[in-house]
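In: Based on what follows, work out the 3D shape:
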Amino acid sequence: MPGTKPSPSPSPSPSPVGDPVHVSLLNGDGDVRGVGMPIIAFFNAKLTDAKAFNAATKITANGSPVQGNWYFEETAREGAAMEAHWRPETYWPAHAKIHMDLPVKGVSAGTGLYFDDSLTLDMSTGTAYIGTIDASTLRMTVTADGAQFGTFPVSLGATNTPTSRGVKVIMEKGLDIPMRGPGYYDPHVQFTQRLTYGGEYLHSAPWNVANIGHRSSSNGCTNLLPADAQRLYNTFEIGDVFTYPNANGPAMTIGMGYGDWNVPWSEWQTGGALQI
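Out: As a prediction, this is how the structure comes out:
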């Protein structure tokens, strides 16, 4: 229209100043995981301030907001300088669609640092399988969505090769893998489900059938009868939860695997290595 002044062009956003920090996720879109699976982020440089990163994170389950926070720690992952795990106070709901928005591109990661990417994640949970392994009876009791699923005999770690106690989460699965330890090597251990970085697994142990359900004689793993190991391998997902309340080994920690659920909620809320 005559006499109308043109609207000024918007000013470009200033580019962040400092060194970029790149974020990547262990979790992938479309993953179906157990209710104990944390969301795990890796950083290619060490953050010095995580408050803005934590505040920017928004997570929903079936469209409803979920309260929780990140917990920062050292990492052994190649190419990463730090990692963080996000979890709610209690396990995820079963059969839920989990969505995360992480709009942190350009956000400060501390003095002289900024995040160079934003991320989203869409994963889901399946049946809530929870296993409880009693070292006194050598039985593993499993529930599925709160209902009884089954009881299975086990053999746990011998006195000199104990099984850690606490809450563990399946980290990976292997149909047939080699295992090596003090004084032994087996190239074909079947139906394996890893519980710790250090080498604790649920697995088939045909060589130890005489002791399963009767005596703890393993190298720290949870030995199962072959038929039970196969059934459970075909049932459980990465992220399913197993509690060892009275095992004979050291207490499970977050650094031993996905040991997030062993950290008291009051401590988790502090953010770990970086205050949030």
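
In: contacts, neighbours, all on C-alpha from now
Out: OK.

In: how close does residue 109 get to residue 271?
Out: 14 Å (Cα to Cα, to the nearest Å).

In: Kindly report the same for residue 193.
Out: Residue 193 sits 29 Å away from residue 271, going by Cα to Cα.

In: Tell me which of these two has more neighbours.
Out: Ranked by neighbour count (other Cα atoms under 10 Å), residue 193 and residue 271 place residue 193 first, with 26 against 21.

In: And the more buried one, how far from residue 23?
Out: Residue 193 is 28 Å from residue 23, by Cα to Cα.

In: for the stretch 51-200 of the chain, what spans make up the helices?
Out: Secondary structure of the stretch 51-200 of the chain (DSSP state H, counting those that start in this stretch): helices at 51-56.

In: how about the strands in it?
Out: All strands of the stretch 51-200 of the chain, identified by DSSP state E, counting those that start in this stretch, fall at 58-61, 64-65, 68-73, 82-88, 97-102, 108-110, 113-115, 119-125, 129-134, 139-144, 147-155, 166-169, 172-181, 184-194.

In: Buried residues, the third one. List them.
Out: Within strand 68-73, the residues that count as buried by 16 or more other Cα atoms under 10 Å are 68, 69, 70, 71, 72, 73.

In: Redo those residues as a markdown table? Include distance to residue 265.
Out: Listed next are the buried residues of strand 68-73 as a markdown table, based on distance: Cα to Cα, whole Å:
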| residue | distance to residue 265 |
| --- | --- |
| 68 | 10 |
| 69 | 10 |
| 70 | 12 |
| 71 | 11 |
| 72 | 14 |
| 73 | 16 |
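
In: One more, so I can put them side by side:
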Amino acid sequence: MKRRGVRGPFPGVRLVSIVALAGALLAGCTSAASDERSTDQGSDTSQTTAPPEPVSLSLSIAEGAQNVEPGQPITANATNGKITEASLVGAHGTVVKGGLTPDGTSWQSAEPLGYGKTYTLTAKATGQDGKPATATSTFTTVTPAQTVSVSMNVQDGQTVGVGMPLIFTFSDDITDKAAAEKALRITTQPQTEGAFHWFSDDQATWRPKEYWQPGTTVSVDAGIYGRNLGDGTYGAEDKAANLTIGDKLVAIADGATHHMKVYVNDQEVRTMPISMGKPSSPTPNGTYTVMSEHNGYTMDSSTYGVAVDSSQGYRLWVEYAVRLSYSGIFYHSAPWSVGYQGNTNTSHGCINLSTENAAWLMETSKPGDVVTVQNAGEQILEPTDGWSVWQLSWEQWIAGPEG
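Out: Next comes the predicted model:
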């Protein structure tokens, strides 16, 4: 039995054929849209690459510049290319050292310039387009109204105590103290909080907020050369030193017990009998910092205004002496007062020790160690007398001279 086909509106054409035709038409529309998108995408990839650009050279000092500070680095920089050659030459042919960065895009001078000198900076470069370019600048450095030098109370390679302040003494007064502090760079490991304090216009002192941590390394760079320190005053030369903070040594001299206790890293290591200043010349109470050590020293009262031939004067040679103040306070060997050491204060203000104990303490201590005097009378140590910075609280320290 034959199955009859389903007839559509057109005789002899099966419905399935119409469906197939419609599918073909639909497929044709989809293909056209896909082709259009493909054409659009193809247009994106057909964009042309930008042409290589010419090099642009920039110099840190403009042509004809005057009063250039000689401590600053002089640079040349290239954009869209690399520097092939650069030089900085003085008017008399002196060549200033300098060098390129590894990527060739920058050149920088590597040594300071002279005061009141004329230099020419020349840089040559090649751009991404392969074409060369040259830039030149001739300029003159500043001529100072005056120059000042600076000295420091520390030496390179020195090991110092936990109380050590860093003192910078200038050869003349400084009017721009902020500029001076910026030039005095102090780097520590581990990081240590500290601040400057000016006891006078020619001396800046930096101390940590608290005693140094033993083992701290300290780099001191007084980079004053080429720096304007105010009113046309410039630094004459730089100074630098690297230090290490040694063991914590604190000695406490007690006028009531007539003994000194010595602590190393917070452990008591020795107790020694002492004799301090008698009532007419008491040892000032306060916290001193060891300043200098001497094997063989003449104690002379005239150095602080008391004539040797007066009733209170003296001139004595001692075998061991360690300075604690500008005003003449030392701890030192005093074999003549051994009978009073441990029971009576009889000195002119110094801390008397037996020769053996003075030798041991001087061998054990170092500049920057801390000596505290207590119960010695009514007189108080002035923070300006020696390196006695610990006489000021941190709040007083950061407040400045008026604090």
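
In: List the buried residues in stretch 321-329 of structure 2.
Out: Of all the residues in stretch 321-329 of structure 2, those buried under the rule 16+ other Cα under 10 Å are 321, 322, 323, 324, 325, 328, 329.

In: what do you get for stretch 363-377 of structure 2?
Out: Neighbour-count burial for stretch 363-377 of structure 2, counted by 16+ other Cα under 10 Å, picks out 365-377.

In: Quick one: end-to-end length of that stretch, please.
Out: 29 Å.

In: and if you look at stretch 335-353 of structure 2?
Out: Length of stretch 335-353 of structure 2, first residue to last, Cα to Cα: 8 Å.

In: Contacts for it next, please.
Out: If you take Cα atoms under 8 Å, 6 or more residues apart in numbering as the criterion, stretch 335-353 of structure 2 is touched by 255, 257-259, 272-279, 281-284, 328-334, 354-355.

In: Repeat the analysis, applying 6 Å as the threshold.
Out: Contact partners of stretch 335-353 of structure 2, identified using Cα atoms under 6 Å, 6 or more residues apart in numbering, comprise 258-259, 273-278, 281-283, 329-334, 354.

In: if we can go back for a sec, among the buried residues of stretch 363-377 of structure 2, which are located in strands?
Out: Mapping the buried residues of stretch 363-377 of structure 2 onto strands (DSSP state E) picks out 370, 371, 372, 373, 374.

In: Include distance to residue 173 of structure 2 when you put these into CSV, please.
Out: Below are those laid out as CSV (distance: Cα to Cα, whole Å):
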residue, distance to residue 173 of structure 2
370, 30
371, 31
372, 32
373, 33
374, 36
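
In: on that earlier part again, and among the strands of the stretch 51-200 of structure 1, the most buried is which?
Out: Counting by mean count of other Cα atoms under 10 Å, strand 166-169 has the highest mean neighbour count of the strands of the stretch 51-200 of structure 1, with a mean of 25.

In: That one vs structure 2, mean deviation?
Out: After superposition onto structure 2, strand 166-169 of structure 1 lies on average 0.7 Å away from the residues it aligns with, using mean Cα distance after the TM-score superposition for structure 1.

In: so that strand matches what in structure 2?
Out: Counting by TM-score structural alignment, strand 166-169 of structure 1 falls onto residues 286-289 of structure 2.

In: ok, residues contacting that stretch?
Out: 324, 368, 369, 370, 371, 372, 373, 381, 387, 388.

In: residues touching the counterpart of residue 252 of structure 1 in structure 2, list them.
Out: In structure 2, the residue paired with residue 252 of structure 1 according to TM-score structural alignment is residue 381. Listed by Cα under 6 Å, 6+ apart, the contact set of residue 381 of structure 2 reads 284, 285, 286.

In: Which single one of these is nearest to residue 206 of structure 2?
Out: Taking Cα to Cα as the measure, residue 286 is the one of the contacts of residue 381 of structure 2 closest to residue 206 of structure 2, at 19.5 Å.

In: how close does the closest one get to residue 142 of structure 2?
Out: Distance, residue 286 of structure 2 to residue 142 of structure 2, by Cα to Cα: 47 Å.

In: now swap in residue 345 of structure 2 and tell me
Out: Noted for residue 345 of structure 2: a distance of 60 Å to residue 142 of structure 2, by Cα to Cα.

In: likewise residue 81 of structure 2?
Out: Remark: distance between residue 81 of structure 2 and residue 142 of structure 2 (Cα to Cα) = 33 Å.

In: ok, back up a step: any chance of the buried residues of stretch 321-329 of structure 2 in TSV with distance to residue 44 of structure 2 as columns?
Out: Shown next, in TSV, are the buried residues of stretch 321-329 of structure 2 (distance: Cα to Cα, whole Å):
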residue	distance to residue 44 of structure 2
321	88
322	85
323	84
324	82
325	83
328	88
329	87
